[in-house]
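>>> Need coordinates for the following:
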Amino acid sequence: MRAILMESRGGPEVLRYGEIETPRAGAGQVAVRVRAVALNHLDVWVRKGAASPKLPLPHILGCDVAGVVEEVGPGVEHLRAGEGVVVNPGVSCGRCERCLSGRDNLCPQYQILGEHRWGGYAEVVVVPQANVLPMPPRLGFPEAASLPLTFLTAWQMVVDKLQVRPGEDVLVMAAGSGVSVAAIQIAKLHGARVIATASSPAKLEAARALGADETVNYLEPGWSKRVRELTGGKGADAVVDHTGADFWQEVLRSTAWGGRIAVAGASSGYEALTPMAHIFYRQLTVYGSTMASKSRLFPILQLVSEGKFNPVVGAVLPLEQAAEGHRLLEERKVFGKVVLTVEG
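Coordinates of the predicted model:
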């Protein structure tokens, strides 16, 4: 099969378009013919070696896949060849206490497709049957591929960790990212007033079109003061953040006394200075968050089917232009998802 192989760590140029043996579905597995695969910043971190630095090479990136069932292995009864499907990128053992209690993203053997195991920058990907769900009929493949990782991540942050309530002020950082596009919509569905940040007037306008009530440019010095102005001096009750070290102290200043912050990444750097008085004196709660339970994709896809959530696709490229897709992602030129399409 055709695939994009990561043969070393480095810039986008390490991604090579080539051929590799097509994987087959084993017992309890499903082979999915990829029609679209969405890019995530996780792909960039893996490529650079910041994430999973000991990963054997060559490797195939790609967390978020939409396609059609190509083949089912022994024991798979609920799927048939030709069905349109979305792939849940979180893979766990399915047997341990955490998996069986619905906390599979805390499984000791937890893996993310495209990070810890071969992913979707290819014509075919093989996953456990538990990771395959029907594709919402109202979506095309690029839109469906834009859903899983970002909406799962945002759902756990907004609903499970922050437990956002009606009437709360929720600050969503970097509104143009896939996670934040999802977080804005999820927070609005739960009755919040959303303040979104972005780095350009165009992205701020797009955030408003998506449902954000207020917007702030986080490249302006002291932008946290604007967040406080918009909240009557209080600050945000809850914050969705994945922007990293460069913005961390302003995030802290933007948060209300007794407020909550959920962190799911560190795009600008991992080592952030935290004045401890912000945490204990102002009684802030900081949650770490990675992905979500596989079960959360069921309500997400239902809400997408009902038209209450909409994926946002910012750019579509053919698979062989994966390196260009990475450049677009790193340069933050796109609002929403960058998606690679694979010809059938």
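>>> make it CA atoms for all contacts and neighbour counts henceforth
Will do.
>>> and the residue of the chain positioned farthest from its centre, how far is that from residue 258?
For the chain, the largest distance from the centre (CA atoms, centre = their mean) belongs to residue 281, which lies 32.3 Å off. For residue 281, the distance to residue 258 equals 9 Å [CA to CA, to the nearest Å].
>>> before we move on, which element is the residue nearest to residue 342 when sequence neighbours are not counted in?
Distances taken as CA to CA, 6 or more residues apart in numbering put residue 35 closest to residue 342, at 4.8 Å, once the chain neighbours are dropped. Assessed by DSSP states H and E, residue 35 sits inside strand 29-38.
>>> Please provide the structure for the following sequence as well, for comparison with the first:
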Amino acid sequence: MKTVIHTGMRGINGLQYTTQKDKLPGKGEVKVRLKVAGLNHRDLFLMDKRTEQDSPLILGSDGAGIIEAIGEGVNNLTIGTEVIINPCIGWEKTDQVPTALEILGGPTNGTFAESVIVPQQNAIPKPTYLSWEEAGVLSLSALTAYRALFTKGDLRQGQHVLIPGIGGGVATFATLMASAIGAIVSVTSRSDVKRQKALQLPIAQVFDSHSNWKEYLKTESIDLILDSIGPATFSKYFDVIKPNGKIVMFGASSGDEITIPARAVFFPQINIVGTSMGSSEEFIAMLEFMEKHTLRPIVDIVYPLKETALAFQRMERGEQFGNIAILID
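This is a model prediction of the structure:
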């Protein structure tokens, strides 16, 4: 099968378009002939950490396609079923977070290939209203956004959520989901181009990440902040969040080391919560939520499989607005 592997060196330069031997699904597994896969920032982080000594790896966590083979013991899926892949393996119950999350595309081979083998419970019938491009980029970003907003953030109708760094997949999904329940959504970006694009989303306002946030929000205070940036913006959160508000962290694109002002946390009783990906229960709930509200992923651009490296260069430069898709079949 045609595939893109990462091997030989760190970063995007380690990507190679090549051919690998096809495999058959084992007990309890299904083999999915992929139509579309999706990029995530997680892939960039993995490539930057891998060394020349690491074995070749097929990256990619998101994907959608058609089941072309089933293993022994699979009784709830049939060949020909159109499915979307849940990339979080082995996390079934929402309140039972695994010690180590296993995610498709590292350490196990992922979706930048013509086919992928996954446990049967991770292949979910594709919502019929979604195109292949939309279904192929949905899983990881939408699942992360759903858990951050509702499981961890407990967002309610009428509350105000601030999403710094609009443009990435999780941020755009979170914007659409929050607006769908009647929450007020404000977003930020350093990029004027992205701020202009954000005006097409169901938001209350958008402003420069480097600006004085209090001037834009005026007397309005924030119930929930979704943080994927870390130290570059973290200190600003305490200027705008209301007492008993929540900061839900799911990323750290500007680095890992954060200085937390202790009194700004305990006097107004701010809740700082971590989250990452989501459970099988949440994945099903997320798909049902999206279908109920007819939400569609924002697809930034589509590249063919052999141009996966170009797709990652666009992501690395921070040019995307929404999700980048890889057309496989």
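>>> Need the TM-score between these chains.
With the length set by TM-score structural alignment, normalised by the length of the second structure, the two chains reach a TM-score of 0.94; 329 aligned residues with a CA RMSD of 1.9 Å.
>>> looking at the alignment, what does the residue farthest from the centre of the first structure pair up with in the second structure?
In the second structure, the residue matched to residue 281 of the first structure (TM-score structural alignment) is residue 267.
>>> And the helices in the stretch 101-250 of the second structure, which stretches?
132-136, 139-146, 169-180, 192-198, 213-217, 231-234, 237-240 (DSSP state H, counting those that start in this stretch).
>>> name the helices or strands packed onto the longest one?
Spelled out, that is helix 169-180 of the second structure. Packing contacts for helix 169-180 of the second structure, counted by 3 or more CA pairs under 8 Å, 6 or more residues apart in numbering; DSSP states H and E, involve helix 139-146, strand 160-163, strand 184-189.
>>> cool, and the fourth one?
Here helix 192-198 of the second structure touches strand 184-189, strand 205-208, going by 3+ CA pairs under 8 Å, 6+ apart.
>>> Those into JSON lines, with extra columns for mean neighbour count and distance to residue 226 of the second structure?
Converted to JSON lines, these look like this (neighbours: other CA atoms under 10 Å; distance: least, CA to CA, whole Å):
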{"stretch": "strand 184-189", "mean neighbour count": "23", "distance to residue 226 of the second structure": "10"}
{"stretch": "strand 205-208", "mean neighbour count": "20", "distance to residue 226 of the second structure": "15"}
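>>> Just put the ones you listed in TSV and tack on distance to residue 231 of the second structure.
Compiled in TSV, these are given as follows (distance: least, CA to CA, whole Å):
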stretch	distance to residue 231 of the second structure
strand 184-189	15
strand 205-208	16
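>>> The ones you listed: which one's closest to residue 43 of the second structure?
strand 184-189 (22.1 Å; CA to CA).
>>> which bit of the first structure covers the closest one?
By TM-score structural alignment, strand 184-189 of the second structure lines up with residues 193-198 in the first structure.
>>> What is the end-to-end distance of stretch 182-194 of the second structure?
23 Å.
>>> residue nearest the centroid of the second structure?
residue 141 (1.9 Å).
>>> To which residue of the first structure is it aligned?
Per TM-score structural alignment, residue 141 of the second structure is aligned with residue 150.
>>> What residues does that match make contact with?
Taking CA atoms under 8 Å, 6 or more residues apart in numbering, we find residue 150 of the first structure in contact with 178-180, 182.
>>> What's the match for residue 171 of the second structure in the first structure?
Per TM-score structural alignment, residue 171 of the second structure is aligned with residue 180.
>>> Kindly tell me how buried its match is, as a neighbour count.
25 (other CA atoms under 10 Å).
>>> mind listing what it touches?
In this structure, residue 180 of the first structure makes contact with 150, 154, 172-174, 240, judged by CA under 8 Å, 6+ apart.
>>> repeat that for 10 Å
150-151, 153-154, 172-174, 186, 196-197, 207, 240-242, 336 (CA atoms under 10 Å, 6 or more residues apart in numbering).
>>> now do residue 16 of the second structure
So residue 16 of the second structure contacts 3-8, 56, 58, 306-309 (CA under 10 Å, 6+ apart).
>>> same deal with residue 69 of the first structure?
Residue 69 of the first structure neighbours (CA under 10 Å, 6+ apart): 30-34, 79-86, 124-126, 132.
>>> What about those, which are in strands?
Under the assignment DSSP state E, these contribute 30-34, 84-86, 124-126, 132 to strands.
>>> still on that earlier bit, JSON lines for the helices and strands packed on helix 169-180 of the second structure, including distance to residue 107 of the second structure?
As requested, these are arranged in JSON lines below (distance: least, CA to CA, whole Å):
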{"stretch": "helix 139-146", "distance to residue 107 of the second structure": "16"}
{"stretch": "strand 160-163", "distance to residue 107 of the second structure": "30"}
{"stretch": "strand 184-189", "distance to residue 107 of the second structure": "32"}
